[in-house]
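J.: generate coordinates for the sequence data below:
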Amino acid sequence: MKRTNNFNVMREFVAQIPHGRNRYKDVGCLDFQRVVINIGPVSYIHANYVATPLSPKRFICTQAPLPNTCADFWYMVVQEKSDAIIMLCNFIEQGSKKSAEYVPLSFDTSPMAFGDVTIQFPFNTRVNVDIGRLEVKIKGEQSHHCTHYHWKDWPDRGVPEADLAPIYLLTKVQSTQTPIVVHCSAGIGRTGSIVLIQHAVELINSQAPLTEIRGLLLNLRKQRNNSIQVI
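T.: Reported below is the predicted structural model:
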């Protein structure tokens, strides 16, 4: 499906272009369903709530943090009380930077700091997907704990090897009651695919009719513009 942007419904995205808070100029962020940060110094983040049959805010689809938006990312996680973060890209892919280093790259007892935000990695385990349990501290807020899942094997604009990683990921986060934060680099391709899989699984589990995939995709794109480039 062709990538399109109607900037009349992305006014905050356009307003933020001079401030360098958007990773890609051709990946707009809809004003509708946009996450607004109320606890940080900046209210804008390139992120949208996305509904599934189980919840009107089942996911937050977002771009990978930039060096100047790492703190904003964590303000959002703490504000939304998100228990789970799914990362679907690598920090560097084919020689290009795809995400700022917003979490420790390996087990490290030294905290990372972004202004008033401090991130600690109390422990980390490795299975099919790298898992880290994080503690997020923000001045004036209670400490927040969440789990970071990093699936490294999905190539940008490509197809991952057939395995159970997506089902494993979605099974691990299915009990969460708060929005699941999911991102790749732009927050639309790999991110949209995971959301679409979960949407279909929820329909099947509820024995609801599974509509044609294109219809599900069009509904997804009304919430997170340009989700999934290739079907």
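J.: okay, CA-based contacts and neighbour counts for the rest of this
T.: Noted.
J.: for the chain, which helix is longest?
T.: helix 190-205 (DSSP state H).
J.: show me what counts as buried in that helix.
T.: Of the residues in helix 190-205, 190-196, 198-203 count as buried by neighbour count, 16 or more other CA atoms under 10 Å.
J.: packing partners for that helix?
T.: Judged by 3 or more CA pairs under 8 Å, 6 or more residues apart in numbering; DSSP states H and E, helix 190-205 is in contact with strand 44-52, strand 55-62, strand 180-183, helix 213-221.
J.: and that helix with strand 55-62, angle?
T.: Counting by axes from the mean of the first three to the mean of the last three CA atoms, to 10 degrees, helix 190-205 lies at 160 degrees to strand 55-62.
J.: related to what we said a few turns ago, adding mean neighbour count, write the helices and strands packed on helix 190-205 out as CSV.
T.: What follows is those, written out as CSV (neighbours: other CA atoms under 10 Å):
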stretch, mean neighbour count
strand 44-52, 23
strand 55-62, 21
strand 180-183, 26
helix 213-221, 15
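J.: for the comparison step, fold the sequence that follows:
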Amino acid sequence: MLCNFIEQNAKKCAEYFPMQEGQTLQFEDGVSVTCKRQEPFAFPIETKVRIRVTHLEVNVSGQPPHSCSHYQWIDWPDRGVPEADLAPIALLAKLKENTEPIIVHCSAGIGRTGSIVLIQHAMELLHKNEPLLEVSGYLLELRKQRNNSVQNAKKCAEYFPMQEGQTLQFEDGVSVTCKRQEPTEQQYLYVHQVLLLYLKKAKYLDDVVNPYLEAFTKDYVAATKGF
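T.: This is a model prediction of the structure:
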């Protein structure tokens, strides 16, 4: 779960599980969900990201109890991005320990959800030793299954300026100036920044690309400031 029930005084998600230990919610058709305990997610890295883990027991009439671990990212802003670090990589690595199907959602199910699914897809390709191509291609494939995933995505890096007022000069007298950015575009950049940080940490990148990575990171921080 990549959202909160209420964000900016607007309801974003139905309350489908209890938030207090020992509390039980009753639903139709004899379904009940009980909160057994809650704890913060223990990140193996230093991060400001906050994720709450709720251990649930789901009871359906006539069936044995079912245990479920619910992970809620509680500080990822709607139509924005959290601070880019390896937090999503650590979370996804933990979730991969479970072989059962994983459900991921936010409010609309396209921005935050699309971002984390896109990161996961790229990680799966890396671990299969398959070449990692342009992320934009993977996004198009994702959108075939979930329309509008990672809202308003644009190609990044050297192809367009990432700061308002910034101008890039190209050959034949062509220039491109960033007039403004919509908050949802930051999610596409966030995916790239997280993957680049992981590639550097895992030593997939040669040292020769470090100056370009540092330049991208600097532009990314400026482009996402305030979102």
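J.: TM-score of the superposition?
T.: Here the TM-score for the pair of chains, by TM-score structural alignment, normalised by the length of structure 2, is 0.60; 144 aligned residues with a CA RMSD of 1.3 Å.
J.: so the longest helix of structure 1 corresponds to what in structure 2?
T.: Mapped onto structure 2 using TM-score structural alignment, helix 190-205 of structure 1 spans residues 112-127.
J.: now the strands for structure 1?
T.: Counting by DSSP state E, structure 1 has strands at residues 34-36, 44-52, 55-62, 84-87, 92-93, 96-97, 112-114, 117-126, 130-138, 144-150, 180-183.
J.: just to revisit the earlier point, have a look at how far, on average, the match of helix 190-205 of structure 1 is from structure 1.
T.: Compared with structure 1 after fitting, stretch 112-127 of structure 2 has a mean deviation of 0.6 Å; criterion: mean CA distance after the TM-score superposition for structure 1.
J.: give me the contact list for that stretch.
T.: Outside of stretch 112-127 of structure 2, the residues within contact range by CA atoms under 8 Å, 6 or more residues apart in numbering are 2, 76, 78-79, 88-89, 92, 104-106, 131-132, 135, 138-139, 142, 149-150, 187-188, 190-191, 194-195.
J.: restricted to helices, list the residues you listed.
T.: 88-89, 92, 135, 138-139, 142, 187-188, 190-191, 194-195.
J.: I'd like those residues laid out as TSV, including distance to residue 177 of structure 2.
T.: Below are these laid out as TSV (distance: CA to CA, whole Å):
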residue	distance to residue 177 of structure 2
88	32
89	33
92	36
135	23
138	27
139	25
142	29
187	20
188	19
190	21
191	23
194	25
195	26
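J.: closest to residue 31 of structure 2 out of those?
T.: Using CA to CA, residue 92 comes nearest to residue 31 of structure 2 of these, at 28.6 Å.
J.: that closest one maps to what in structure 1?
T.: Using TM-score structural alignment, residue 92 of structure 2 pairs with residue 170 in structure 1.
J.: contacting residues for that match?
T.: Taking CA under 8 Å, 6+ apart, we find residue 170 of structure 1 in contact with residue 198.
J.: measure it to residue 199 of structure 1 for me?
T.: According to CA to CA, to the nearest Å, residue 170 of structure 1 stands 11 Å off from residue 199 of structure 1.
J.: same thing with residue 177 of structure 1?
T.: Residue 177 of structure 1 is 16 Å from residue 199 of structure 1, by CA to CA.
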